[in-house]
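> No sequence on hand, only this structure:
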């Protein structure tokens, strides 16, 4: 009969394995999923979805084109002047364009009475639009229920 012994090293390795749970998985279990509606073949839309997943969000996505995509944006309450290439929804809020994960988490924590957040256009260096190390300055806007826009977060050029 073979004797099986667990040494100090095995106990430490096992404890470390349990303790080193990825932060992304912990976030994904705590946060509501994001659903993204995007254009077919849009690389920056795909990059933003990948970015959100890397940040720990659970993301589903679907393709919509032309007037159907515009109608979806309008149905979410996004004014035309805030349009970008894709629209996400999370827990009753809309996310238009390349919104950073930190701002999504802040929105979900603060829960303002608003439609959601928008990054109009496609600013270089926003998530999914190239490197943040050399980005253009851009604002994340809070979209009011009346269609008003106010600066929620400003990102300086880098």
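Yep, it's here. A quick note: this is a predicted structure, and the numbers were derived from the prediction, not measured.
> From here on, just use CA atoms for contacts and neighbour counts.
Will do.
> So which residues of this structure form strands?
Under the criterion DSSP state E, the chain contains strands at 34-38, 59-63, 87-90, 93-97, 116-119, 138-143, 149-155.
> Which stretches in this structure count as helices?
Using DSSP state H, the helices of the chain run over residues 8-19, 23-30, 43-54, 66-76, 101-110.
> The closest residue to residue 87 other than its chain neighbours - how many residues pack around it?
In space, and not counting its chain neighbours, residue 87 is closest to residue 96: 4.6 Å by Cα to Cα, 6 or more residues apart in numbering. Residues near residue 96, counting by other Cα atoms under 10 Å, number 29.
> this is the comparison structure:
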């Protein structure tokens, strides 16, 4: 086992952290900025945005009466739709995707359109209900605009 002096170890960690930040900055103006498209009257969307903020993301809100054109632009099939759509780091995020899944997506950078949690599963971020247990749901990786997916994460 090689023992490094504490100072060298810290320098190594700082260098790795700086490299990660540089890569994130190269991929977008602000690494944690996320554009959220939602309807003006949706309360669960507002709660999801609060979950994003709590996770360190910086949401910018765009309120629209109809999100269908946004979903079509970014390749979200109707069968995968939910009540809000977001964009971050070149990826589309559809529905109540947990912030931890978004951060994992940005870290792994797979070849995909983004992530989706179709519908509005009880217990997903923004859909927590007092006294109600969380129902199992999956975060799906969007592979193409035709609706092809694979499971990215399971919850509940």
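Cool, the structure landed. It should be emphasised that the depicted structure is a prediction, and the values quoted were computed from it without experimental measurement.
> wait, which of the helices of the first structure is closest to residue 90 of the first structure?
helix 101-110 (8.6 Å; Cα to Cα).
> how about that closest one: buried residues?
For helix 101-110 of the first structure, a neighbour-count test (16 or more other Cα atoms under 10 Å) marks 101, 104, 107-108 as buried.
> With stretch 19-30 of the first structure instead?
So for stretch 19-30 of the first structure, counting by 16+ other Cα under 10 Å, buried means residue 28.
> which position in the second structure aligns with residue 85 of the first structure?
In the second structure, residue 85 of the first structure lines up with residue 83, judged by TM-score structural alignment.
> Next, find the distance separating the closest residue to that match other than its chain neighbours from residue 7 of the second structure.
In space, and not counting its chain neighbours, residue 83 of the second structure is closest to residue 95: 5.9 Å by Cα to Cα, 6+ apart. Distance, residue 95 of the second structure to residue 7 of the second structure, using Cα to Cα, to the nearest Å: 44 Å.
> Who are the contact partners of the aligned partner of residue 120 of the second structure in the first structure?
In the superposition onto the first structure, residue 120 of the second structure corresponds to residue 122 when matched by TM-score structural alignment. Residues near residue 122 of the first structure by Cα atoms under 8 Å, 6 or more residues apart in numbering: 84-85, 97-98, 129.
> Show me just the buried residues among those residues.
Of those, these count as buried by 16+ other Cα under 10 Å: 84-85, 97-98, 129.
> So which residue is smack in the middle of the second structure?
By Cα atoms, centre = their mean, the second structure has its centre lying nearest to residue 102, at 3.0 Å.
> That one maps to what in the first structure?
So, by TM-score structural alignment, residue 102 of the second structure is matched to residue 104.
> quick one: contacts for that match?
Residue 104 of the first structure touches residue 117, counting by Cα under 8 Å, 6+ apart.
> any idea how far residue 75 of the first structure is from it?
From residue 104 of the first structure across to residue 75 of the first structure, the span is 20 Å (Cα to Cα).
> The residue nearest to residue 87 of the first structure contacts residue 86, doesn't it?
Yes. Contact between residue 96 of the first structure and residue 86 holds when scored by Cα atoms under 8 Å: they sit 6.2 Å apart.
> measure residue 155 of the first structure to residue 102 of the first structure for me?
12 Å.
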